[in-house]
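Asks: give me the fold of what follows.
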Amino acid sequence: MSSSATPTSGASRMSGMTPRSPARVMSVIEALARAPDGATLAALSRDLDLPKTSLFSLLRALETDGYVVNGRGVYRLGMATIQLASMISGGTPQFRKISALLPALATRAGETAMVAVPTSDGLEAFYVDIVEGPQAIRYASSTGARRPLYCTAAGRVMLAFRDPTLTQAYFAAVTPMALTKHTTTDKNALRALIEHVRRTGIAESRDQVSIGVWGFGSPVFDANRTLVAAVMIAAPTDRAQRNHAHLVACIRDAGEEMSRMLGLAGDYILAP
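Replies: Below you'll find the model as predicted:
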């Protein structure tokens, strides 16, 4: 996984901050991470209980170095923050082991391979590593991209294998929206899909987020059978249809191999 972010580039500009400033900076980043559609200065001031004047100074410093972007008064996380988050996630021993297997998966499948983790609020999947497939026409995304859980293969893996109370809370809080004419939005139908993923260890998402894209996902567990990530393949729908059995085998094998590397013993997917 590569990145062009230089997290220390703003050190000189922030050198005059008070000792409390670093904690406030992180509070701003966390608040924006909880607001995928962005937040205004007024909303952030209320959320963080900070004066607008000091908050504006923090935001301006973060914007200068690309950690925050400001579009018509709405602040969002910038690419530097997203790349930093990806470097932190990818720098842990667990994710170094997982990422080391991703190129082989992309080669075997002949398609783009990805690793995703839940966002801090548990509402979206966050791509921490991507290896694009060798085909001229292939699925392309970027590290740091966020996608809804209910309509993506990685997200459905997370809903199937994380703490069931979190999944119940997710369905209570989220109103699924149709992103294409094929997106499944009925909660009962989604619960049935999630139960199927739990039984088989395979999640699929055909034309759910974008027409012409078919995703396949499987869980990655640690030694305690705790879900740490979802591994995913994404392919053009026509090619995925032709190679369906092969891609299903590739993603399940990859999920199991990554889980074994993290110390999982016993059956990969437990019988219900």
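Asks: please make it C-alpha for all contacts and neighbour counts, starting now.
Replies: OK.
Asks: would you map the strands across the stretch 1-150 of the chain?
Replies: Using DSSP state E, counting those that start in this stretch, the strands found in the stretch 1-150 of the chain span residues 39-40, 68-71, 74-77, 112-118, 124-131, 146-148.
Asks: who's in contact with the longest one?
Replies: Same thing as strand 124-131. Outside strand 124-131, the residues within contact range by CA atoms under 8 Å, 6 or more residues apart in numbering are 1, 86, 89-90, 99, 102-103, 106, 112-119, 141-149, 154-155.
Asks: now list the buried members of these.
Replies: Among the contacts of strand 124-131, the ones that count as buried by 16 or more other CA atoms under 10 Å are 86, 89-90, 99, 102-103, 106, 112-118, 143-144, 146-149, 154-155.
Asks: find the helix or strand that E195 is a member of.
Replies: Element membership of E195 [criterion: DSSP states H and E] is helix 187-200.
Asks: how far does that helix sit from the chain's center?
Replies: 20 Å (CA atoms, centre = their mean, to the nearest Å).
Asks: and that helix, which residues are buried?
Replies: For helix 187-200, the buried set under the neighbour-count rule, 16+ other CA under 10 Å, comprises 190-191, 193-195, 197-198.
Asks: would you do the same for the sequence below? I want to compare the two.
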Amino acid sequence: MSPWEEGSINKLGMKLFERGNFVIHGLDIRKVAKTYLIDLSMKTGQTTNLVILDGREGVYIDKVEGSQATILYSRIGRRIPVYCSAVGKVLVAFKNREELEKLLQGHIYKAHTPKTITNERDFLVELEQVSTLGYAIDNQENEAGVRCIAVPIYDHTGQVVAAVSMSTLVTRINDEELARFTEMLRQEAIEMSQKMGYGIPFLQR
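Replies: Take a look at the predicted model:
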């Protein structure tokens, strides 16, 4: 049984549930995203993931295996550092300076691969790029041979509530496909955000 099946939510605790805005105004981000995760996976053949932030880590709360799936690091309930993952970058890149400084204070950057960002200066540069582009890429920074793309999902307050991502082996995606998959993710994330109340004036009061 996964940590998110009925009756097992206490495995990760209500604090995580609330802090990650997993349920907002009666909207369950996992239920909202499920159809889109399946749709993206079917269209691309790749693995799709839904991740929320807990402290300095992202937590996988849902995953759909693609037809081309192989064994990847993502699994429901797994935690991943923000500095070496596309989902992590997206989850923190849109925070204000004060929130970001507090989050990263005293953070230890451990190398997972030769491509991992290992200092705050480079990480902040990366986050600036993510906030400008609106998406993030993990190019073998967390696991050798694996590439991941992630985009943010916004809630009714305009805050990033989750990240949706697509992960695959580097041997299975070229630059042209990367651009196409990124645009597909962005379009699906826009629809998910709208369903979470993003852009609806009366919910933003």
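Asks: got a TM-score for the pair?
Replies: Here the TM-score for the pair of chains, by TM-score structural alignment, normalised by the length of the second structure, is 0.82; 193 aligned residues with a CA RMSD of 2.9 Å.
Asks: tell me where the second structure has helices.
Replies: Secondary structure of the second structure (DSSP state H): helices at 14-19, 29-44, 86-93, 97-104, 120-133, 175-195.
Asks: buried deepest among the ones you listed, which one?
Replies: Mean neighbour count (mean count of other CA atoms under 10 Å) peaks for helix 86-93 among the helices of the second structure, with a mean of 29.
Asks: quick one: that one to the first structure mean distance?
Replies: Here the mean offset of helix 86-93 of the second structure against the first structure after fitting is 0.6 Å, by mean CA distance after the TM-score superposition for the first structure.
Asks: could you check how far whichever residue in the first structure pairs up with H107 of the second structure is from D47 of the first structure?
Replies: Residue correspondence to the first structure (TM-score structural alignment): H107 of the second structure is matched to V174. V174 of the first structure is 21 Å from D47 of the first structure, where distance means CA to CA, to the nearest Å.
Asks: again, but for R260 of the first structure
Replies: Separation of R260 of the first structure from D47 of the first structure (CA to CA) stands at 42 Å.
Asks: what sits closest to the residue positioned nearest the centre of the first structure if chain neighbours are left out?
Replies: The centre of the first structure sits closest to F126, judged by CA atoms, centre = their mean, with a distance of 1.2 Å. Closest residue in space to F126 of the first structure, ignoring its immediate chain neighbours: R146 at 4.6 Å, by CA to CA, 6 or more residues apart in numbering.
Asks: please say which position in the first structure V51 of the second structure maps to.
Replies: Counting by TM-score structural alignment, V51 of the second structure corresponds to A116 in the first structure.
Asks: the nearest residue to that match once chain neighbours are set aside and T8 of the first structure: what is the separation?
Replies: Nearest residue to A116 of the first structure in three dimensions, chain neighbours excluded: Y127, at 4.2 Å (CA to CA, 6+ apart). Distance, Y127 of the first structure to T8 of the first structure, by CA to CA: 23 Å.
Asks: who has more neighbours, the two?
Replies: For Y127 of the first structure versus T8, neighbours defined as other CA atoms under 10 Å are more numerous around Y127 (26 against 8).
Asks: can you count the residues close to M79 of the first structure?
Replies: Residues near M79 of the first structure, counting by other CA under 10 Å, number 18.
Asks: one more: E5 of the second structure?
Replies: Quick note: E5 of the second structure (other CA under 10 Å) scores 8 neighbours.
Asks: which residues touch the match of V51 of the second structure?
Replies: A116 of the first structure sits in contact with 125-129, 154, 229-232, where contact means CA under 8 Å, 6+ apart.
Asks: repeat that with 6 Å
Replies: The contact partners of A116 of the first structure, taken as CA atoms under 6 Å, 6 or more residues apart in numbering, are 125-128, 229-230.
Asks: turn these into TSV, columns for distance to Q168 of the first structure.
Replies: Below are those laid out as TSV (distance: CA to CA, whole Å):
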residue	distance to Q168 of the first structure
A125	17
F126	20
Y127	23
V128	25
A229	19
A230	19
